[in-house]
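Trainee: Sequence and predicted structure, then a few things I'm wondering about:
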Amino acid sequence: MQHVEHRFVKLADALNPIARPVSTFLPPLNVGRTRLLRDAADHEARREVRRRRRRLPHDQPGRARTAVREAQADAVAGRRALDRVPEAKLQARDRPDLRECPADRPGRRAGRQQEHRLRRRLVGGAVRLPAEGPVMWEELTQRLEGKLIVLEPIREEHREPLRAAAADPVIWRWMQVDGSETDGFDRWFVHALREAAAEREAPFVTTERDGGRVLGSTRFLSLRPEHRGVEIGNTWLARSAWSSGANVEAKLLMLEHAFERVGAMRVEFKTDARNVESRRALEALPATFEGVFRKHMLIHVGIRDSAYYAITDDDWPAVKANLEHRLEARR
């Protein structure tokens, strides 16, 4: 009996190592006290087991619970407290080998199902976020060709032709930098190449289909493939291409690519809230006005409020018909 008494005193001390040890203030144990202490220790052990179990996912392989079962048995036997179970054992369910199905249990598929869920694509081409690194639709950066213009992924050889097209300061009035200046254009161009290389954005050069003259640039940005969302923006054209149909066809090509081939369900646009011409052009697509982000950005002329517009996959059929009609009317 004395052996039993000492065993439960040690167990109580182990279950609450921060508090003053039980053995320092309890009188010599009798049978009644032994029973009370045993019940208290058992209750604490079971409560800790429930707490540990709640932290485990429901779809883990059976071996993942082994550490907790061993800890429960040890606590009841008075060998050690649950809160002293090595953290490595409690996290054993995260080991890569537990994702594989045991050779002697071919019927268990939890590991393979979990691995499949981590890799599978969502409907419409969207993908889950990796643990680290850039996120981008593989199909997003492609050459897009229309009847008036061609959109080509930006490259170093486009630098000087784009610089010539960007020479008018009026083009950059509402942009973040003034690309009509040498330093401003170089910052804009280097940033475009960097974002393309990092796969954070998909910038294009807008060229005439007949003759190949460089007219300007546009891009996909704010990529959210895990939510099937993307933005079209950073669009500018040489003044000679304004009202030529180039912008209308560029929007048609990019929206068609986003909705019909990439699988987007939302395409958004933002512009300076003071840019009346740009807002009218977006409303003519038509894109839906969704509000103004106040003091949203700092641009080369000061603080900018951004007006947001969007088109969803539900809107796309009507928007496509309207853009095609507008282009046909120009011919």
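Mentor: That came in fine, so what should we check first? Remember, it's a predicted structure, so these values are computed and weren't measured experimentally.
Trainee: C-alpha only now, for contacts and for neighbours.
Mentor: Fine.
Trainee: So which residues of the stretch 101-250 of the chain form strands?
Mentor: 144-145, 149-153, 202-208, 214-224, 229-237 (DSSP state E, counting those that start in this stretch).
Trainee: pretty sure Glu226 is touching Val123, no?
Mentor: No: between Glu226 and Val123 there is no contact under CA atoms under 8 Å: 10.3 Å.
Trainee: okay, pairing it with this:
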Amino acid sequence: MSAPQPATPPGRVVLEGRYTRLEPLVPSHAADLFAAVDIPDAEQRFAYLPSYPFRSVEAVRDWIVSQQGVADPILYAVVDKSTGRAGGWQQLMRIVPEHGVIEIGYVYWGPDVARTRLATEALYLVAHNVFDDLGYRRFEWKCNDRNEPSKRAAERFGFTYEGRFRQHMIVKGENRDTAWFSMLDGEWPALKAEYERWLDPANFDADGQQKSALRFG
């Protein structure tokens, strides 16, 4: 176990990867993000998120403006470097520097990001920032216990399942039991090495398909 010490609060900085870039959310992202939401299965994709699909570019822009200057959460646009377009967002939240604990949440990866190397690198970039740059001890992922895709994603990304918090929240008028996952600073070096192996361009064919899967443990 690491020696307890405060971590550094995250700043609104750009996190650059090979395939994707995380940019602090600004109003100029609104059109791209609305395009990522204005899709036939939007209701399904938002089923377990705390909000409903945006109905216009203006609604996205108003939401972004409402978050400007807020220290917690910090929202990032997930930008595909090959196109320059934002295809989703994610945020750092429940930031507790004095205990070295931070959470990734409100993850919306649109169809051009979800289940691609962009999504994996987006998670890697924020984990790298959290552990290596800011000195956090614990990185959390939480989701509705009924959200099986999110739980599978957490485990694929190297988070460890810790249990179910019963009747934890009321979201959209319904009970939410919450599944808790975490990764710790002592686990990060091995997780980081596997992320970097998987993200290496040599692991992908000419169509961008993986040659070997991401595996932990």
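Mentor: Alright, I've got the coordinates. Quick caveat: nothing in here was measured; it's all calculated off a predicted structure.
Trainee: neighbour-wise, which of Glu226 and Val123 of structure 1 wins?
Mentor: Glu226 (16 against 10; other CA atoms under 10 Å).
Trainee: Any idea how many residues pack against the counterpart of Gly88 of structure 2 in structure 1?
Mentor: Under the alignment (TM-score structural alignment), Gly88 of structure 2 maps onto Gly216 of structure 1. For Gly216 of structure 1, the count of nearby residues is 26 (other CA under 10 Å).
Trainee: what does Gly135 of structure 2 give?
Mentor: Gly135 of structure 2 - counted by other CA under 10 Å - has 19 other residues nearby.
Trainee: Let me see the contact set for it.
Mentor: Pro6, Ala7, Thr8, Gly100 (CA atoms under 8 Å, 6 or more residues apart in numbering).
Trainee: Aligned counterpart of the last one in structure 1, please.
Mentor: Aligning on TM-score structural alignment places Gly100 of structure 2 opposite Arg228 in structure 1.
Trainee: residue contacts, its match?
Mentor: Gly124, Gly125, Ala126, Gly263, Ala264, Met265, Arg266.
Trainee: what do you get if the cut-off is 10 Å, keeping everything else the same?
Mentor: 122-127, 137, 258-259, 262-267 (CA atoms under 10 Å, 6 or more residues apart in numbering).
Trainee: Repeat that for Arg155 of structure 1.
Mentor: Contacts of Arg155 of structure 1 by CA under 10 Å, 6+ apart are Phe189, Ala192, Leu193, Ala196, Pro203, Phe204, Val205.
Trainee: In structure 2, what stretch matches the top helix by length along structure 1?
Mentor: In structure 1, taking DSSP state H as the definition, the longest helix is helix 31-54. Under TM-score structural alignment, helix 31-54 of structure 1 corresponds to no residues of structure 2.
Trainee: so how far is that helix off the chain centroid?
Mentor: Its chain's average C-alpha position is 44 Å from that of helix 31-54 of structure 1, according to CA atoms, centre = their mean, to the nearest Å.
Trainee: Stretch 271-289 of structure 1 now?
Mentor: 27 Å.
Trainee: now stretch 19-26 of structure 2
Mentor: The answer for stretch 19-26 of structure 2 is 12 Å, by CA atoms, centre = their mean.
Trainee: Next: stretch 81-95 of structure 2.
Mentor: 8 Å.
Trainee: buried stuff in that stretch?
Mentor: The neighbour-count check on stretch 81-95 of structure 2 (16 or more other CA atoms under 10 Å) flags Lys81, Arg85, Ala86, Gly87, Gly88, Trp89, Gln90, Gln91, Leu92, Met93, Ile95 as buried.
Trainee: In space, what's closest to the last one - neighbours in sequence excluded?
Mentor: Nearest-residue entry for Ile95 of structure 2: Ile102, 4.7 Å, with adjacent residues in sequence omitted and distances by CA to CA, 6 or more residues apart in numbering.
Trainee: That'll do, ta.
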